[in-house]
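>>> I would like to see how this sequence folds:
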Amino acid sequence: MSKAVEAVSPVAAHQKPVIEKKPMSWSNIALGAAIQTFEVSTLGQPFEVVKTHMAANRADSIATSLKKTYARGGIAGFYQGLIPWAWIEASTKGGVLLFTSSEIDYRARVAGFSSSWSGLFGGVGGGVAQAYTTMGFCTFMKTVEVTRHKSADASVSTWRIAYDVFQREGIRGLNRGVSAVALRQMTNWGSRFGISRVTESVFRGKDTGRKLSNMERLASSAIGGALACWNQPLEVIRVEMQSQTKAADRPKNLNLFSTAGYIYQKSGFMGFYRGVTPRIGLSVYLTVCMVFGGDSVKAYFNNKSQKSAAPANA
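Next up, the predicted model:
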C-alpha cells in the first residue's frame, strides 16, 4: 500500500481523532467587527442604554426607563455613548474574543476535554481578554454617558471627563469596575458557548456528525445568550461601580463586595436583576446579527468570489 493511500486510511478505532486547529482569518475578524458595529448602531445601543439606566436607577420600570431616556434627548437619548465608545468596543472586542477563545478551545480539546467544556473554557478566557483590553475602558465611558445627566458636569464632554479621570487616577481610574466586567464577560461567554454547544448536541441527537441548519444554530446561540444572563448581578454591580449618579449614602471607594452590599441594602435581592429583560433582548438581537447576518454576508462574498473565479478557470 502506498503512503498516499495510507494517509487517507480510516483512523483505527483505538486511536483518537486528529484535532485540527482552525486557521485565523483576518477577513472573519474584520467581518465580525463590521457586524457588531452595525448591531450596536441599530438596536444594540438602545438596549444597552435602557439596561444601564435600569441597573443604575433600580426603582425604575422598563416603561419609566424608556420615558426618562427619551426625555433626556429624544431618539438620540437611546444612543448615548455610541460614538466613539460603543464603536471602539464593537470594532475590537469581537476580534479579541475570536482569537483568544479559539486558541483556548483548541488547547482544551487537545488536552482531552469535550467540545462543551472546551467551549466553556474558551468563552471564559475570551471574556477575560475582552475586559482587560478594550471593554473595561469603553463600558466605563458608556456608563458615564448614561448616568451623568443628574450630575453637575452634565454639560462637559465625555472626552473631558476621560481626561480629568486620567489626570486624577491614571489608567486605573479609566478602568474602574473592570474586575466586575471581567467576571461578567467570563461567565457570560463561558455560559453562552457552553450552553450553545449543549443545545447543539440536543438538536443533533444520535447523529453527532450532522450539520445543523441555520435555524438550529440560531436557536442554539439565542438559548445560550438568553440563559447566560443569569449573571445579571455582576452587570448591576459593574454599572453601580461606574455610575456617575451621586448619593449621600453611597460609599466612595467601591469594590465588588462593598458595591454588592450597597445594592442589597438599597434595593434588596431583586435589585441585582434590574435590567435583565433588555439585556436578554440585547443578547438575542446580537445573536441574530452575528449568526444570520454573519452567515448571509459570508455566503454573499463566497458566491461572488466563486463567480469571479469561474471565468478564469473556464
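
>>> Going by C-alpha atoms from here, please, whenever you check contacts or count neighbours.
OK.

>>> Report the buried residues of the helix ranked longest in the chain.
Looking across the chain with DSSP state H, the single longest helix is helix 178-204. Within helix 178-204, the residues that count as buried by 16 or more other C-alpha atoms under 10 Å are 178-201, 203.

>>> After it, which helix or strand is next? Please name it.
helix 214-227 (DSSP states H and E).

>>> Can you check what angle separates that next one from helix 178-204?
On the basis of axes from the mean of the first three to the mean of the last three C-alpha atoms, to 10 degrees, helix 214-227 is oriented at 140 degrees to helix 178-204.

>>> other SSEs contacting helix 214-227?
helix 178-204, helix 276-288 (3 or more C-alpha pairs under 8 Å, 6 or more residues apart in numbering; DSSP states H and E).

>>> Another sequence for comparison is provided below:
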Amino acid sequence: MRKFLSVIFGLVLLAAAGALLWLALGPTSTKSVTTGGVLTTQQEIAAQNIPLDSGIAPDLGVITDEGFSSTNAMGAAPQMEAAAMNDAAALDAGEQAAAPETAVSGSVTTDVLLDDASNVEVAPLSITPAQSLAAPDGQGGAGATSLTYEQRVVELEWPASLPVGKSGSVRVTLKALEDGSLQPIAEIADNEVLATPILIADRYDTHNAVVTASLSAPDFTVEPLSNADQAMERGGEVAWRWTVEASETGTSVIVINLTLTWVPFAEGASPISAAIWGQALQIESDYVLGLLTIKQASYGGTALAVLGLLAEIPLLGKLLEAIWHALFGPRRKQDRRRQRRR
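This is a model prediction of the structure:
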C-alpha cells in the first residue's frame, strides 16, 4: 500500500512539474494584427453624422510620407460595402461599450492603443499604384504638384502578456498592398477600428528609400535583432524584430515608430524624411501563478520533477523487473529444461 501511495504521489509531482515548467518555458501568447497608418474608431465615424443608406463612405485619416491628410481631401475613398457603411454610421450600445483605449505617447500617427482585445480592419483605398493624387496641402515634396502613391500596410505581432523575467518577440513588417490582397470591408464588429494604408510617394527612380524603426519600452529590457535602418524597394517589404523582457508587473505601453527617408541620387540634393507610422501597444506583465519569476518557476519545476521521479522508484523497479523477465525469462526456462534432461 505504501508503494502504491508513493507511485500516486510521484505522478502528482510530475504533473505539477510539467505544468510549472510549461508556464515558465513554454511559448508566449502573441497578438497579431494587420494595420495601417491611421486608426479611426467607430465613435469618430458616427460623429460624422453620415445618413444611412446614403452610400457615402466615412472620411478616414490618412498618413503619407508628406504628412497627415484624409480620404476626402485626397480623393481616395475607402472601399466598404453598404452594410459596413451603415454599421459605421450608426453606433449601437455594444459598439459604444467597446470603444478602444486611447493614449498619446511618443510620436504616434494614431492615438488608439492596441491591446490583446483589439481588432483592426484595413480599408483599401480606391487608388492603384499607377494613379496620381494631389499632394496634401502645403506639402510639395521634391517640388512635385502631383505624386504617384503605393499603398502599404504594417503586419504587427507582439506578446499580449509576458511573465516577469521571460522574453517575448515584437515583429513589425512594412509591406506593399497588392491588388486584391484586401477585400472591401463587409462588416464591422463591436471592437473593431478602421485603418487606412500608408501612402508612400513613388520616388524610387530618383531616390533610395531607407526606413528606420525605433521601439521605446521603459518598463522592459529591449534587444534589437535587426538593423534599425532598412533599405526599401518598390513593392518590396522590410521587417524588424526585437526581444523584450518584462522587469516588473503591471500594465505597460511600448511605442514603435517608422520613419522614411528618401536619399536623392543627385549629389547636393537634400533628403526627404517623414514619420510614416507610430503605434502604441499595451502588454500585461505578471508573475507565474502570481508569485514566481521565470527563474524561480524553472527551479521549482525541476525540483518537483526530481522528487516525482524519486517517488516513482518502486514503479520503476517493477517495470525493470518486467522488462528483464520479458527479455531473459524464456531463455532461463529453456536453460533449466536442458539441464534437467542431461
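
>>> Report the TM-score for the pair.
The TM-score (TM-score structural alignment, normalised by the length of the first structure) is 0.30; 150 aligned residues with a C-alpha RMSD of 6.1 Å.

>>> rewinding a little: save the helices and strands packed on helix 214-227 of the first structure as JSON lines, and put in distance to Val110 of the first structure too.
JSON lines is the format used below for those (distance: least, C-alpha to C-alpha, whole Å):
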{"stretch": "helix 178-204", "distance to Val110 of the first structure": "17"}
{"stretch": "helix 276-288", "distance to Val110 of the first structure": "28"}
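
>>> and of those, who's closest to His53 of the first structure?
helix 276-288 (10.5 Å; C-alpha to C-alpha).

>>> what packs against that closest one?
By 3+ C-alpha pairs under 8 Å, 6+ apart, helix 276-288 of the first structure packs against helix 26-39, helix 45-56, helix 214-227.

>>> give me that answer again for 7 Å
Applying 3 or more C-alpha pairs under 7 Å, 6 or more residues apart in numbering; DSSP states H and E, one finds that helix 276-288 of the first structure makes contact with helix 45-56, helix 214-227.

>>> Now render these as JSON lines, adding distance to Ser305 of the first structure and mean neighbour count.
Putting those into JSON lines (distance: least, C-alpha to C-alpha, whole Å; neighbours: other C-alpha atoms under 10 Å) gives the following:
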{"stretch": "helix 45-56", "distance to Ser305 of the first structure": "33", "mean neighbour count": "25"}
{"stretch": "helix 214-227", "distance to Ser305 of the first structure": "22", "mean neighbour count": "20"}
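
>>> Just send the ones you listed back as JSON lines, with distance to Val146 of the first structure too.
JSON lines is the format used below for these (distance: least, C-alpha to C-alpha, whole Å):
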{"stretch": "helix 45-56", "distance to Val146 of the first structure": "7"}
{"stretch": "helix 214-227", "distance to Val146 of the first structure": "24"}
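
>>> which one of these lies closest to Ser27 of the first structure?
helix 214-227 (21.2 Å).

>>> and that closest one with helix 276-288, angle?
Using the same axes, to 10 degrees: helix 214-227 of the first structure against helix 276-288 is 150 degrees.

>>> can you count the residues close to Phe166 of the first structure?
Number of residues near Phe166 of the first structure (other C-alpha atoms under 10 Å) recorded here: 15.

>>> Also Pro233 of the first structure?
23.

>>> Secondary structure element holding it?
helix 232-242.

>>> and that helix with helix 178-204, angle?
Using the same axes, to 10 degrees: helix 232-242 of the first structure against helix 178-204 is 160 degrees.

>>> got the buried residues for the longest helix anywhere in the second structure?
Taking DSSP H as the criterion, the second structure has its longest helix at helix 313-341. Neighbour-count burial for helix 313-341 of the second structure, counted by 16+ other C-alpha under 10 Å, picks out Leu315.

>>> The helices and strands packed on helix 214-227 of the first structure: which one's closest to Ser65 of the first structure?
helix 276-288 (10.8 Å).

>>> after the closest one comes which helix or strand?
Next along from helix 276-288 of the first structure, by DSSP H and E: helix 294-313.

>>> Tell me, how many residues neighbour Thr173 of the second structure?
16.

>>> which residue sits closest to it in space, ignoring its chain neighbours?
Spatially, and ignoring its direct neighbours in sequence, Thr173 of the second structure is nearest to Ala239 (4.2 Å; C-alpha to C-alpha, 6 or more residues apart in numbering).

>>> list the contacts for the one you found?
172-174 (C-alpha atoms under 7 Å, 6 or more residues apart in numbering).

>>> Double-check that it belongs to a strand.
Yes - assessed with DSSP: H, G, I helix; E, B strand; the rest coil, Ala239 of the second structure lies in a strand.

>>> what about it, distance to Tyr299 of the second structure?
36 Å (C-alpha to C-alpha, to the nearest Å).

>>> now do Ala322 of the second structure
Taking C-alpha to C-alpha, one finds Ala322 of the second structure at 34 Å from Tyr299 of the second structure.

>>> cool, Leu14 of the second structure as well?
In terms of C-alpha to C-alpha, Leu14 of the second structure sits 14 Å off from Tyr299 of the second structure.

>>> Compare the two (neighbour count), which wins?
Leu14 (23 against 16).

>>> Help me confirm that the more buried one is found in a helix?
Yes - membership of Leu14 of the second structure in a helix is supported by three-state DSSP.

>>> contacting residues around it?
Leu14 of the second structure neighbours (C-alpha under 7 Å, 6+ apart): 304-305, 308.

>>> Save those residues as TSV, and put in distance to Thr212 of the second structure and secondary structure too.
Shown next, in TSV, are the contacts of Leu14 of the second structure (distance: C-alpha to C-alpha, whole Å; DSSP: H, G, I helix; E, B strand; the rest coil):
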residue	distance to Thr212 of the second structure	secondary structure
Leu304	47	helix
Ala305	47	helix
Gly308	51	helix
